[in-house]
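1. sequence-free structure coming up:
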């Protein structure tokens, strides 16, 4: 076994030093400094001392190098490997790049293994002449086979292996030379060359470094599954995210079937794209147009609802806000939210009372979104206030009307970024009227309003309530 030297590494920021601290000297986090044993190379693998290297050896080393002028480096594009999911390909920037290392992290039971196993089946199906290697350190081959049968991912050229030994993993990848290799997960693989428990900083760093070196040397793309901690961050040292090429977060509410895939880091594409998936008993299904997931199926006009449009990367998504206002029998009225920031709701309730003359301070207020959508963007303020005023006055808002805008503490309706992009999606879904913030210059950034939709520009909360018809019954 190779000799090791002991260091202490912060799992949050990557700081390292020879002494343990309860609080990281770099980032100030408590309890993040862990012991790290760095393996030293064997004596026979070390290079000769300077001045003792022969000219023949030096010429051999230079001959093996690939140094060339940048003007002579080719710019031909690399053929990406499609995953079989258009949503996954868009998040990755067009597919998996050969020789890259992709880290997919998410909470337990969110569907990481199911997504990647179905991806392995898709790649194996579209590449019958090659193989796809699925290495599981958490489940046996029989367990993986059962899931593959359920999601229709059984292919003759999809190879399964169940092991936790790093040397075995590297040997299988080098032996099979697959079209794609998936390791599930990085925290379960153990190297016998270094000390440390499975999933610790020492083991995770050693495993990641070895897999990255193999991917670059053999030009084989490797997808790693990563665990997350209780606060949602990726488990293991922070350097794991710096080493890999792509970091994706697979998120979603376990109570709903909607799943979102975000690219936190991407060396080969944008990091503001999001992929939508639907979790079902037959596996993962992509949702190319998620607009219908966040809107109520009923076309009946009822009070207490308002639709807005939020941005998730380059994609504009409609969100329906629902509000319920009841008379409180408690000394302190209740404020319950789902998909909305509770502190933001308290602020908007006070602004609605002060500048909109709608008193909800003594009422129980409940605000929720459809299908677990998140309406925490400031651009959703106007729709939240409109839903509250609609529920309080008993005045419904037309189903063809949407509201987009941020509300300040002074009762002003402030502009939001990429408004034209939101309005284009609203027009595509059939909305004919939109209450939006007024621009200072009178010209809208990003172009004119889309055809088929009427814009009602407002500058204050009172003007917005009047435009939505929520002041008639007050």
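-> The structure has been received and is ready for your questions. In this text the structure is predicted, and so the values were computed from the model without any measurement.
2. only C-alpha atoms for contact and neighbour calcs from this point on.
-> Will do.
3. Can you point out the buried residues in stretch 210-224?
-> In terms of neighbour count (16 or more other CA atoms under 10 Å), stretch 210-224 has its buried residues at 211, 212, 214, 215, 219, 220, 221, 222, 223, 224.
4. What is the biggest strand by length in the chain packed up against?
-> In the chain, with assignment by DSSP state E, the single longest strand is strand 315-327. When contacts are defined as 3 or more CA pairs under 8 Å, 6 or more residues apart in numbering; DSSP states H and E, strand 315-327 packs onto strand 305-312, strand 363-369, helix 381-393, helix 419-428.
5. hold the first one in mind and look at this next one:
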């Protein structure tokens, strides 16, 4: 009788266990993530009681001053972090190559040196001279800003001991390696070991650490999933390479709201926070143009006015063209079908082009009503009122459904000078200063838009 082996192989990505090693995890389909683990059954293992590191205290007696967030000196970055960097916090900033992660963190290191004390910027992707040249170009040079080009975790710890910074920035975690762990930099084992070492450093010394992370083709954080679990804050840095607009979006935050968004503009002189970005997402024309409609999207907790543009034109091609930029193409196709069926509009033989202004990307259903108005305006060559905003989700039956945060959206529209708004029925208490028209379906919305001039 052959004795059954107690060795198991566990996936570092999803935790799936297998009796034998395989190259690809059968659960999450990740390659090379199964690692050998011991065979003792944790269900029957008894752990002896140990001495606690500190006695438990009533929660009201716990000191919170040591955990207060400290401002980085970059207000838009502080907004996403929940007020600033908490001592001992580990922040992971992920984004596509060239989006401006290093430029933003150089600004953070400079502002910290100006307002709070020493900062240490460690790069494993560039030489110290290259970083210095970029810092001079963006005006981010200060005597309390320290720079090191290292890719070894032990050397980073040595720099921390020598400099004693108030914040540590590591660019990037995929280029660092721990001498105690086998594997090449960027591999699953090395990334996990380096992150765990930096997390331990942050917690032991109360040192805020900001890590730069790469992303995969689908936009998710590269590396093992445990990387996101180890850190305290995960931020996604987004931006279109054809636009100067950049957004830092919170994905996970143990110290604040996880749905906040910070807006920046990337220029030749560096990166600048945009505290009031609504103007970036609307075109500035002297006269109203058919095919444009204004809506108010909510990014995190921030209402942003955006412009939806539509162009409907005749075509001689047997297959009409549909092109979408900045919106969900599947949702645009659904709205077109609703207008054909419920609005009695003939769009089957028309080319349809739909886009947003300023590189804004909107996926929430609240934009549906503005899309309906823009398409109808372009088809009939009738411009909408430049002081009209519209909010609402459009259903397959042609009804206009409620959306969240209507009052907050309309307050922002009123602040920017809009006087009329189309909203779904029963939207709750709405702010003064803007005339609100409730519409229950597509037909009544089109009729109301024609009279809101």
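-> Thanks, I have the structure now. Since this is a predicted model, take the numbers as computed values, not measurements.
6. Give me the TM-score for these two chains.
-> Once superposed, chain against chain, the TM-score is 0.92 (TM-score structural alignment, normalised by the length of the second structure); 438 aligned residues with a CA RMSD of 2.3 Å.
7. circling back: the longest strand of the first structure vs the second structure, mean deviation?
-> With mean CA distance after the TM-score superposition for the first structure, strand 315-327 of the first structure departs from the second structure by a mean of 0.7 Å once superposed.
8. against the second structure, where does the helix or strand following that strand fall?
-> Sequence-wise, the next helix or strand downstream of strand 315-327 of the first structure (DSSP states H and E) is strand 335-338. Strand 335-338 of the first structure corresponds to residues 322-325 of the second structure when matched by TM-score structural alignment.
9. Please apply the same query to stretch 223-236 of the first structure.
-> Counting by TM-score structural alignment, stretch 223-236 of the first structure falls onto residues 210-223 of the second structure.
10. Tell me which residues of that stretch come out buried.
-> So stretch 210-223 of the second structure, judged by 16+ other CA under 10 Å, has buried residues 210, 211, 212, 213, 214, 215, 221, 222, 223.
11. if you look at the residues you listed, which of them are in strands?
-> Those of these mapping onto strands are 210, 211, 212, 213, per DSSP E.
12. Let me know the closest of the residues you listed to residue 80 of the second structure.
-> When those are compared for distance to residue 80 of the second structure (CA to CA), residue 210 wins out at 13.6 Å.
13. Hmm, the closest one is touching residue 169, no?
-> Yes: between residue 210 of the second structure and residue 169 a contact is recorded at 4.7 Å, counting by CA atoms under 8 Å.
14. how about the helices of the first structure, start to end?
-> 55-64, 86-92, 112-126, 141-150, 166-176, 201-218, 239-243, 342-355, 381-393, 419-428, 461-467 (DSSP state H).
15. Could you identify which of those is most buried?
-> Mean neighbour count (mean count of other CA atoms under 10 Å) peaks for helix 381-393 among the helices of the first structure, with a mean of 27.
16. so what does it touch, helix or strand wise?
-> Packed against helix 381-393 of the first structure by the contact rule (3+ CA pairs under 8 Å, 6+ apart) you find strand 305-312, strand 315-327, helix 342-355, strand 401-403, strand 406-407, helix 461-467.
17. what's it aligned against in the second structure?
-> Helix 381-393 of the first structure covers residues 368-380 of the second structure once aligned (TM-score structural alignment).
18. after superposition, how close is the matching stretch to the first structure?
-> Looks like 0.5 Å for stretch 368-380 of the second structure (mean CA distance after the TM-score superposition for the first structure).
19. Would you mind finding the match for residue 108 of the second structure in the first structure?
-> In the first structure, the residue paired with residue 108 of the second structure is residue 119, using TM-score structural alignment.
20. Please tell me I have it right and its match contacts residue 81.
-> No: between residue 119 of the first structure and residue 81 there is no contact under CA under 8 Å: 10.9 Å.
21. that older thread, for the helices of the first structure, give me a markdown table that also has distance to residue 371 of the first structure.
-> Below are those laid out as a markdown table (distance: least, CA to CA, whole Å):
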| stretch | distance to residue 371 of the first structure |
| --- | --- |
| helix 55-64 | 57 |
| helix 86-92 | 19 |
| helix 112-126 | 20 |
| helix 141-150 | 25 |
| helix 166-176 | 40 |
| helix 201-218 | 36 |
| helix 239-243 | 31 |
| helix 342-355 | 18 |
| helix 381-393 | 16 |
| helix 419-428 | 19 |
| helix 461-467 | 27 |
